[in-house]
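Visitor: sequence? don't have it. structure:
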């Protein structure tokens, strides 16, 4: 179950040679404009508006000075070092409106996490995730300064992991047991997937022309990640 509220500010429109009256007419006719406030799409909060949109989100970052444990081949921690872990995220989405009440959408996303040094990769491994989503929105009510939309979505994710440290420990354990025929690749590569069905509500409210809020609520059923 998820609930999130975001404060939206008035967007600053770039200057152009277009007729100001024409620009104002386009804004006022937009489904994102009501109560004197113009809402822009935001990657942090699902879109409550019945509009046609194409979105792209790209993110990357790095966590520095993470304490990475150093383990021997028996799995016992013998020390630690400071390492860095890098992250990458990419998402695409498209929504097509059909009239003023209904819209369908589709999206895809992917992300990855990895250590930036050999020690960090050996201790923490590498992981990646990708997924897709299908959904629809239906406009329940729209008033002068607020609106409410119902949603239904189907989302799937697949997770992959690479663990060199676990693989080396498995190889050593097999050698100690006298088994040198099979390579324990399952300890090096792992994967899992899940599927979720969600339903919820999305809303927008404009108490004053200079202030707007969007919010959403979702609940549903989902599987655990299964290999």
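Guide: Good, I have the coordinates. Values in this document were obtained by computation on a predicted structure and should not be read as measured data.

Visitor: contacts and neighbour counts: CA atoms only from here.
Guide: OK.

Visitor: what ranges do the helices span in this structure?
Guide: Taking DSSP state H as the test, the helices found in the chain are 20-29, 118-124, 164-176.

Visitor: between those, which one is closest to residue 100.
Guide: Comparing these by their distance to residue 100 (CA to CA), the top pick is helix 20-29, with 12.0 Å.

Visitor: what comes into contact with that closest one?
Guide: If you take CA atoms under 8 Å, 6 or more residues apart in numbering as the criterion, helix 20-29 is touched by 33, 34, 38.

Visitor: among the residues you listed, which are in strands?
Guide: Secondary structure from DSSP state E places 33, 34, 38 of the contacts of helix 20-29 in strands.

Visitor: give me the neighbour count for the last one.
Guide: Residue crowding around residue 38 was assessed by other CA atoms under 10 Å; the count is 21.

Visitor: any idea how far the closest residue to residue 69 other than its chain neighbours lies from residue 197?
Guide: Closest residue to residue 69 apart from its sequence neighbours, by CA to CA, 6 or more residues apart in numbering: residue 80 at 4.2 Å. Distance, residue 80 to residue 197, using CA to CA, to the nearest Å: 41 Å.

Visitor: these two: who's more crowded?
Guide: Neighbours per residue, other CA under 10 Å: of residue 80 and residue 197, the larger number sits with residue 197, 17 against 14.

Visitor: structure two is appended below for comparative analysis:
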């Protein structure tokens, strides 16, 4: 089903691509991201309202500090706690194709490797590989000299492979037989959302973007059970190029998702970015997130530092 959906999206993009470019409405080559003289910048965490044809690549990594794993006795009392750090590496790409004057279809595919970096977290957390495919359709509703508003439908499929020596030992003890315990586990779920994306330019130097999404996701611990989810983000931008002829821009934003204990939706934190702004049809920059990572149940959230290098081309 996932492969069929991807093929359908690309078939629509190829069929409509030539006609869309022939329309020539003046919003190609990065022109759409310019409002009132301000060139808006990308973000991995706060979506934008553009419907232009784009391609982007993403690479990054990060570290989460102070992960605590309690070990309990048969009565549920804490015997001792292991503490350590976790390391992340991520890689992904995305493509969006404009359809006609105001529509766009797109996809992203990304992978994240998560592993402990000392003895404590290697035992308790092990390692996991998270693969994420995202498909969307977007419609531009409003464009003025200083603002643009778009709405869309977003579908996400996530599959995670987990290797946890600690969980393997616990399951072996509980079941009484090692053969009944799984060292390698896989978890998969989907998320469907309605999205609203907005951008407004205050001046050639200053701009603001905001996005919100609401929908349903499949509980990874209870297949077939759907729960509500929502996410919101806001980002301020400042570009030095208009006033000082320095092709450097800065972004400052915040994002938060719900439910807070879901790894795919509960990410929250402050975002800081620095970008090259010297070309209309090309942007490159680094975005750093000072984040709180989701934690299951009553466990405390993890403080993490995540960094991404993003390159985006506009066609």
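Guide: Great, that's in hand. Computed from a predicted structure; not experimentally measured.

Visitor: superpose the two chains and report the TM-score.
Guide: The TM-score (TM-score structural alignment, normalised by the length of the first structure) is 0.74; 197 aligned residues with a CA RMSD of 2.9 Å.

Visitor: what's the distance between the residue nearest to residue 69 of the first structure and residue 104 of the first structure?
Guide: For residue 80 of the first structure, the distance to residue 104 of the first structure - CA to CA - is 50 Å.

Visitor: swap in residue 3 of the first structure?
Guide: The gap separating residue 3 of the first structure from residue 104 of the first structure is 22 Å, by CA to CA.

Visitor: which of the two has more neighbours?
Guide: For residue 3 of the first structure versus residue 104, neighbours defined as other CA under 10 Å are more numerous around residue 104 (20 against 13).

Visitor: excluding sequence neighbours, find me the nearest residue to the more buried one.
Guide: Closest residue to residue 104 of the first structure apart from its sequence neighbours, by CA to CA, 6+ apart: residue 136 at 4.3 Å.

Visitor: next, count neighbours for that neighbour.
Guide: Number of residues near residue 136 of the first structure (other CA under 10 Å) recorded here: 19.

Visitor: to which residue of the first structure is residue 196 of the second structure aligned?
Guide: With TM-score structural alignment as the criterion, the equivalent of residue 196 of the second structure in the first structure is residue 201.

Visitor: which residue, neighbours along the chain excluded, lies closest to that match?
Guide: residue 150 (4.7 Å).

Visitor: which ones are touching the one you found?
Guide: Each residue near residue 150 of the first structure by CA under 8 Å, 6+ apart is listed here: 137, 138, 139, 140, 199, 200, 201, 202.

Visitor: can you turn the buried part of these into a ChimeraX selection?
Guide: Per 16 or more other CA atoms under 10 Å, the buried members of those correspond to this ChimeraX selection:
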select :137,138,139,199,200,201,202
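
Visitor: which of the contacts of residue 150 of the first structure map to contacts in the second structure?
Guide: Compared against the second structure with both residues aligned by TM-score structural alignment, their matches' CA atoms under 8 Å, these retain 137, 138, 139, 140, 199, 200, 201, 202.

Visitor: what ranges do the strands span in the first structure?
Guide: Using DSSP E, the strands of the first structure run over 2-8, 33-34, 37-38, 53-71, 77-98, 102-115, 126-142, 146-162, 189-208, 211-222.

Visitor: so how far is residue 6 of the first structure from the closest residue to residue 41 of the first structure other than its chain neighbours?
Guide: Among residues not flanking residue 41 of the first structure along the chain, residue 47 sits closest, at 6.5 Å (CA to CA, 6+ apart). Distance, residue 47 of the first structure to residue 6 of the first structure, by CA to CA: 11 Å.
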